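Novice: Give me the fold of what follows.
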Amino acid sequence: MDPTTALKETEENMQKAVEYLGQEFAGVRTGKANPGLVENIDVHVASYGSTMKIKGLAVVTVPEPRMIMIQPFDPSTAKDIEKAILESKTGLNPANEGKHLRVPVPELSEERRKDMVKMVKGQAEDARVRIRGVRKEGMDSAKKMKSANELTEDGQRDFENDVQELTNKYIKQIDEQLAVKEQELMTV
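Specialist: Presented below is the predicted three-dimensional model:
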């Protein structure tokens, strides 16, 4: 593998870790209704014999600031969706109205907000760990390219510096996302 390809691959993997964190943060409740709170919940649909995400089974809308509306494409899946939301750790309680579900989003207590902040800090740390794992893979590929005579010693050092710069860049993005999410959670 040439150094340019290896560096590009390293950056793509770091970018994926940051994007995944963004998806995880979207599913964290802030007291405002947001389709991201429920659309990535896995639902086991007995009639289909498979597990799917809510966004693949229904249209998720926010008709009011504290209400999520879920309209299944197939009304027979409403019970499965309701069960999945109840079993998820979101703390939401859907009301099944036959053809659609209404999910009220209650106000968060101060204690719950602090718990949510701890949870998002854990998610951010997991993302940092993924970034550092990708960094290690990048550094290992530099050593392999050096031993295969694809890189000189100076080339290896430059490559490792580039990988470190990418690591710093993506860790900073994670910290910025965390700060924004913490602010959202603690704002009443």
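Novice: make it CA atoms for all contacts and neighbour counts henceforth
Specialist: Noted.
Novice: Val28 - how many residues pack around it?
Specialist: Applying other C-alpha atoms under 10 Å, we find 20 residues neighbouring Val28.
Novice: this one as well, want them side by side:
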Amino acid sequence: MTEVKAIIAQGKEKMEKAVLHLEESLVTIRAGKANPAILNPVMVDYYGSMMPINQVASINTPDAKTIIVAPWEKKMLPVIEKAILTSGIGLTPSNNGEHIRLIIPPLTEDRRKELVKQVRNEGENARVALRNIRRDANEAIKKLIKAESLPEDVAKDGEAEVQKVTDSYNKKIDELLALKEKEIMTV
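Specialist: All right, here's what the predicted structure looks like:
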């Protein structure tokens, strides 16, 4: 019985990580509002080593449509500007010699629909991860039956508990996706 509880606990931990990964992925999808997390994937060449942009500059959002990137060293301005341009986040930097300004354009209806598709794709990836974790947990329980260290009725209860845990994390994914879709579709 304790083996089953350990398997379920391990599955819960992995499912929690999958949901956290989904949250991190959804934060980087811009929804028409300025959010410093949009710049998370941007890496800057800082004296020969690649660093996240937030480790070489301060990032602020003075209003809902603007992100200001202020490098800690003036000579990093062109390097940061180039990194933003080549990162593929879809924003064009404006350099005034002291800081870089990123204007978040309003989203078109087509772009909103594309972003919703991207959000749903991220959600489906998270669901696939949950299903894989559930499968692994159920296989581990079945191995215990074959090793004859676990009665079948206890195994069935364990598999039911794994399914309950999976359902609860699926519900969390649904809630995250619904919130992000609402955020994207709100004009």
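Novice: Let me see the TM-score of these two.
Specialist: After superposition, the two chains reach a TM-score (TM-score structural alignment, normalised by the length of structure 2) of 0.90; 186 aligned residues with a C-alpha RMSD of 1.9 Å.
Novice: excluding its backbone neighbours, what's nearest the residue positioned nearest the centre of structure 2?
Specialist: Nearest to the mean C-alpha position of structure 2, by C-alpha atoms, centre = their mean, lies Ser25 at 2.0 Å. Distance criterion C-alpha to C-alpha, 6 or more residues apart in numbering; nearest residue to Ser25 of structure 2, sequence neighbours excluded, is Glu122 at 7.3 Å.
Novice: Quick check: the one you found vs Ala147 of structure 2, distance?
Specialist: Distance of Glu122 of structure 2 to Ala147 of structure 2, given as C-alpha to C-alpha, to the nearest Å: 38 Å.
Novice: what's the one helix or strand Thr61 of structure 1 maps to packed up against?
Specialist: Element membership for Thr61 of structure 1 (DSSP states H and E) is strand 58-64. Counting contacts by 3 or more C-alpha pairs under 8 Å, 6 or more residues apart in numbering; DSSP states H and E, strand 58-64 of structure 1 packs against strand 67-72.
Novice: Relative to structure 2, what is the average displacement of the strand it packs on?
Specialist: Averaged over the aligned pairs, strand 67-72 of structure 1 sits 1.6 Å from structure 2 after superposition, using mean C-alpha distance after the TM-score superposition for structure 1.
Novice: what's that strand in contact with?
Specialist: Strand 67-72 of structure 1 is contacted by residues 33-35, 57-63, 78, 99-105 when judged by C-alpha atoms under 8 Å, 6 or more residues apart in numbering.
Novice: quick check, Ile145 of structure 2 in a strand?
Specialist: No - looking at Ile145 of structure 2 with DSSP: H, G, I helix; E, B strand; the rest coil, it is helix, so not inside a strand.
Novice: Neighbours of it, how many?
Specialist: 16.
Novice: How many residues are close by Gln118 of structure 2?
Specialist: Quick note: Gln118 of structure 2 (other C-alpha under 10 Å) scores 15 neighbours.
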